[in-house]
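Q: sequence plus predicted model, see below.
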Amino acid sequence: MTVTEFPAGIRPAQHRTHDVVNQAPRRVDIDEYGTNQPLMEGVRQYGAAWHDRELHEIGALVGSEKFQSWAESAHTSPPELRTHDRYGNRVDEVDFHPAYHDVLGAAVRHGAHTSGWADPKPGGAVARAATFMLFAQIEPGHACPTSMAHAVVPVLQRDPEVGRDWLPGLLSRSYDPRMIAPGLKSGLMFGMGMTEKQGGSDVRANTTVAAPVLSDPDGRVHLLTGHKWFFSAPQSDAFLVLAQADAGLTCFLVPRVLPDGTRNTIGIQRLKNKLGNKSNASSEVEFDGTWAQRIGEPGRGVPTIIEMVNHTRLDCVLGTTAGMRQSLSEAVWHARHRRAFGARLTEQPAMTAVLADLALETEAATWTALRLAHAYEAGSGESEAMFRRLATAVSKYWICKRGPQHAYEALECLGGNGYTEDWPLARRYREQPLLAVWEGSGNVIALDVLRGIAKTPQSLDAFWAELEQTAGIHAVLDTHLRRVRQELSRDLRDPVAAQTRARATVEGMALALQSSLMLRHAPAPMAEAFIAARLGEGRGHHYGILPHGTDAAAIVERHAADSI
């Protein structure tokens, strides 16, 4: 073999093209609470300032490189179903990457699941909401079991005969993923199984059958036979499900492991191959003589479980808002560090307008989310109960539908980087549609608003009363609200028209609520810009279309405390 020597003085370059310039550093080791001005202001506005210190601790934790690494590992190594052990015994277990347990364990230790119930002092619901949002901002998959553990508490409180066995474990801040008898565990988690493949949202079409166990003197114990199409968090310790009993559709509590340590017959058929939410297990299961305990009144399954549904709908709003915060933060961070055409991206007027509009959406969602959480405070009274009955569904519809487009626009701010899996916004873009679908997709929620108005007209009165706080302050909002009320009053006289225009009605109500909250709590220039951009004559169809005179740079600055 002949080796040709290099000509004198000529050597290959030492990877000069690998010098990295004009790339934003990784956004880590940031207090995600201390840099979120609207969240901090909302926590104080709604009576949870006493939780500030722990929220700063949580903000530093979820903003750390360690926690972000956990989030990435949990999604890139999703759960796996193990139906049998090596000997052929049916085990129906779901194996998670250790990082998922790290994330969920940290959330439970800080009370993201049930702290508002465990310590129901003033501001408790808002403190829990802010905690939940901070964790969900970085790792959304664990939020599903966290939310269901929170949402099941009022159902169990209404049935103390069942609740006394489960509430202590739910209110614990100990995370215990072992598959053992619930009485031996230091902490418990809950899941839910409502829908079936033939009915979907039409749960009254469920075919799962509940047969009473005649030897049970209280008539509580039943054996279930059937199939659940979406069975959330199958690794949980127990589940609320609906099944057809002698009295009609009834709610049941199904433990994963029975009190004597025997595994209940919950056959996990497969894990769902979802668009996003990869770290979390969603499944299909079969019941075959599955032990269950009735909860609530016989034949009142939907009214019993609807309390859980309302709380999980609230968490859909919280989770979407948390996702908006992540999307906005990553977009602003990139734009503050990246240069193009001789200036930083944030100094380019077109980019600044997009970032400012994303910030307006995020701020409006944040104030709405915390106002809703405040309505769920313990002892909040009948007027607040009526307000949240309608406002939760209205806000769930609008904010969760805004989430995917918001994530996409933020992703685009990063250009090609945003479209790769090396940045978190691709994951967030796939995540946001889940919250629009979960606990009722668009039409289901919009029609539920109409049902709520028909069933409890006082809930509509409470909603309008909330908006009266800003009556006469802004002419554009007043005109919008007057039109929404007139059109709704007309549509309610024609059921077909009401259903046809349900989405328009709910959208109008949601924007009125957000505009009113922005007027009350956001800086005046931001409130003015939001109302003009969402309700004014010059409003556009995409982000970045702001009214003349908007100080976009100031809006971005309010949301960019972590980017300097």
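A: Received it, and whenever you're ready, just let me know what you need.
Q: contacts, neighbours, all on C-alpha from now
A: OK.
Q: OK, contacts around the residue nearest to residue 498 when sequence neighbours are not counted?
A: Counting by CA to CA, 6 or more residues apart in numbering, residue 491 is the residue found nearest to residue 498 once chain neighbours are left out, at 4.7 Å. Applying CA atoms under 8 Å, 6 or more residues apart in numbering to residue 491 gives the contacts 497-498, 501.
Q: which ones are touching the nearest residue to residue 521 once chain neighbours are set aside?
A: Closest residue in space to residue 521, ignoring its immediate chain neighbours: residue 367 at 7.7 Å, by CA to CA, 6+ apart. With contact set as CA under 8 Å, 6+ apart, residue 367 has these partners: 38-39, 42, 514, 517-518, 521.
Q: same thing with residue 258?
A: 181-182, 264.
Q: can you tell me the centre-most residue of this structure?
A: residue 319 (2.6 Å; CA atoms, centre = their mean).
Q: okay, pairing it with this:
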Amino acid sequence: MPVTLAKKDVATHEVVNQVPFLPDVNLYEGDAILRETVDREGGGWAEQDLAAFGAVCGSEATRELARQANRHLPELKTHDRRGERIDLVEYHPSYHELMRISFGAGVHSYAWNNKRPGAHVARAALSYLWNQAENGTACPTGMNYSAVPIIQQTAVIGETWAPALNSTAYDPRPIHISKKTGATIGMTLTEKQGGSDLRANTTRAVAVDGAGPGALYEITGHKWFCSAPMCDGFYTLAYTDRGPTCFIIPRILPDGSRNNFFIQRLKDKLGNRSNASSEVEFRNTLAYALSEEGRGIRAAVGMIHLTRLDFTLGSAAMMRHALTQALHHTSHRSAFQRRLIDQPLMRNVLADLAVDSEASTLLAFRVARACDEVQRGDEGARRFERIAVAIAKYWTCKRASAFIHEALECHGGNGFVEEHLMARLYREAPLNSIWEGSGNVIVLDVMRAFQREPDSIAAFLDEVKKAKNADHRLDKHIARLEQELSNLADFEHRGRHLVEMMVFALQGALLVQHSTPAVADAFCAARLDGRWGRAFGTLPPDVDMEAILSRARLAV
């Protein structure tokens, strides 16, 4: 007999115990750790600009732009409807709006447009804030930032390109650089057969007019990764008869015609989806030399050095943002009659994450200050920075993946769906560890620095010894490190262990000097004294977790 249901509206459930959306928040003014760090490292004079940008980066409007830009992916149009080759990457309007915001704030150029002490620290803060908003557009801002010094070394190139690269106008039009209100630069170094081994490259360059910096060449070959292929110019390496040489490839030539820059396909990437990456081919492509012939790899390292700093900042920022999300979620979600954040196991996890986040932030901005000091001709700072950039990039970028995984787990299943930005952060996390040298490449770079500049070891140890006698556990760790560094015979085998020891020494030294006693004590007890497990949430029971969590919370 058929069953007849009563015709009435029945609510299956009420929505309770769900977390409210994070409100608009000023990511600079609300972050006491960031404000303290920027001021101490010399960028406090930029506070007004940083506060204004912090409000933009922490707004729901910017979060929505980021969501759309990562949902509606770039598309490659190789030909127009007539069959003409155009090699155009099309983006959703949200991407262009994000680019306008970031370039308008000077995320790419603040250090070069403000020639005063602390300019690199202030610019680092802008990058740190923007990486909490959207990571894909942080790729072109970082490449513009890092390219300017080498561009300026060649006057005939720098006179045209440097002002456009430092402009705060975002101009996506495919026209010649001389007619643009602002320009972007991409990077394409690696090839299929070589990867990080740049000396295995096969792309060739033949001089057309003269030789050496500023001269015109024709390049033929392929590149396996081209970051941001929509840019106005591209930094690349190609071989002449004298060896690898640096070049800049203009997308559009002086007569308005397209250069022979052929985009073969876009990479289908795990993360960093709003930003296009591609494979490209050069066929008698016109380019201008940026280095002496055969000196290209040395020149490339100069640019890579600054991009490594930017990736360190980006990973530290993603960690900070993941922590903010975890603190927000656990403060509003309950289980077993208590808020998650009030439960001892969760408090341990969150406090452990907070300690790691602050250690990474202090490390990144100390390196940024070293860049400022190098600009002023400080030789000791140069030796320290040569090592510090590499070890900071190695550890912070590698640490971000485990950190964001743990922060995602704090959300349970809610963090594992694409509607929540934790999924995007989780996909994004591994990239910075790979870009500009994966872990082993970075460790080998540290080894080369030690071999070529033995004084860099002393410069590093001098820096960490500034915290001498502040904590006995740190003193013991530095003594062990000094002993380990006294014999580098088997560095390649011990390299990762030594680099991690160096990172912990520097992070510990910064925390005991500049953080609160609660955070410094937790770091030294766990990371240096061995009272730590093998996962987050294993801090010893006598650390002051409430003080650590209070310091880490954003002021909303």
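A: Perfect, I can see it now. All values reported here derive from a predicted model rather than from experimental measurement.
Q: now the TM-score, please.
A: Remark: TM-score between the superposed chains equals 0.97 [TM-score structural alignment, normalised by the length of structure 2]; 554 aligned residues with a CA RMSD of 1.6 Å.
Q: next up, the contacts around the corresponding residue of structure 2 for residue 123 of structure 1.
A: Aligned by TM-score structural alignment, residue 123 of structure 1 pairs with residue 118 of structure 2. Residue 118 of structure 2 makes contact with 41-44, 369, 372, according to CA under 8 Å, 6+ apart.
Q: what do you get for residue 73 of structure 1?
A: So residue 73 of structure 1 contacts 97, 99-100 (CA under 8 Å, 6+ apart).
Q: can you redo the residues you listed as a markdown table with distance to residue 430 of structure 1?
A: Formatted as a markdown table, the contacts of residue 73 of structure 1 follow (distance: CA to CA, whole Å):
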| residue | distance to residue 430 of structure 1 |
| --- | --- |
| 97 | 20 |
| 99 | 20 |
| 100 | 18 |
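Q: top of those residues by neighbour count?
A: Scoring these on neighbours with other CA atoms under 10 Å, the highest-scoring entry is residue 100 at 24 neighbours.
Q: the closest residue to that residue other than its chain neighbours: what's it in contact with?
A: Among residues not flanking residue 100 of structure 1 along the chain, residue 74 sits closest, at 5.1 Å (CA to CA, 6+ apart). Residue 74 of structure 1 makes contact with 96-100, 278-279, according to CA under 8 Å, 6+ apart.
Q: tell me the secondary structure for the residue in structure 1 that residue 192 of structure 2 lines up against?
A: Counting by TM-score structural alignment, residue 192 of structure 2 corresponds to residue 197 in structure 1. Classification of residue 197 of structure 1 using DSSP: H, G, I helix; E, B strand; the rest coil returns coil.
Q: residue 197 of structure 1 contacts residue 226, correct?
A: No. Judged on CA atoms under 8 Å, residue 197 of structure 1 makes no contact with residue 226 at a distance of 10.8 Å.
Q: between the two, which one's more packed in?
A: residue 226 (18 against 14).
Q: aligned partner of residue 503 of structure 1 in structure 2?
A: Aligned counterpart of residue 503 of structure 1 in structure 2: residue 496 (TM-score structural alignment).
Q: neighbours of the spatially closest residue to that match that is not a sequence neighbour, how many?
A: With sequence-adjacent residues excluded and distances taken as CA to CA, 6+ apart, residue 496 of structure 2 is closest to residue 443, at 6.4 Å. Residue 443 of structure 2: 24 surrounding residues under other CA under 10 Å.
Q: after the longest helix seen in structure 2, next one along is what?
A: In structure 2, assigned by DSSP state H, the helix with the most residues is helix 296-332. Counting by DSSP states H and E, the next helix or strand C-terminal to helix 296-332 of structure 2 is strand 334-335.
Q: tell me if residue 227 of structure 1 really is in a helix.
A: No. Counting by three-state DSSP, residue 227 of structure 1 falls outside a helix, being strand.
Q: next one: it from residue 268 of structure 1, what distance?
A: 10 Å (CA to CA, to the nearest Å).
Q: and for the two, which residues touch both?
A: 284-286.
Q: any chance of those in a markdown table, plus neighbour count and secondary structure?
A: Converted to a markdown table, these look like this (neighbours: other CA atoms under 10 Å; DSSP: H, G, I helix; E, B strand; the rest coil):
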| residue | neighbour count | secondary structure |
| --- | --- | --- |
| 284 | 21 | strand |
| 285 | 24 | strand |
| 286 | 19 | strand |
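Q: quick revisit: which residues do residue 197 and residue 226 of structure 1 both contact?
A: In contact with both residue 197 of structure 1 and residue 226: no residue, using CA under 8 Å, 6+ apart.
Q: before we move on, back to that, and the match of residue 503 of structure 1, how many neighbours?
A: Under the criterion other CA under 10 Å, the count of neighbours that residue 496 of structure 2 has is 19.
Q: apart from its chain neighbours, what residue comes closest to the residue mapped onto residue 400 of structure 1 from structure 2?
A: In structure 2, residue 400 of structure 1 lines up with residue 397, judged by TM-score structural alignment. Distances taken as CA to CA, 6+ apart put residue 433 closest to residue 397 of structure 2, at 4.6 Å, once the chain neighbours are dropped.
Q: can you confirm that neighbour is in a strand?
A: No. Under three-state DSSP, residue 433 of structure 2 sits outside any strand and is assigned helix.
Q: list the contacts for residue 322 of structure 2?
A: 404, 407-408, 422, 425.
Q: could you measure from the aligned partner of residue 312 of structure 2 in structure 1 over to residue 510 of structure 1?
A: Using TM-score structural alignment as the criterion, residue 312 of structure 2 maps onto residue 317 of structure 1. Computed as CA to CA, the residue 317 of structure 1 to residue 510 of structure 1 distance reads 12 Å.
Q: repeat that for residue 153 of structure 1.
A: For residue 153 of structure 1 relative to residue 510 of structure 1 (CA to CA), the value is 28 Å.
Q: next: residue 356 of structure 1.
A: Distance from residue 356 of structure 1 to residue 510 of structure 1, by CA to CA: 20 Å.
Q: the two - which one has more neighbours?
A: Just comparing residue 356 of structure 1 and residue 510: by other CA under 10 Å the higher neighbour count belongs to residue 356, 31 against 22.
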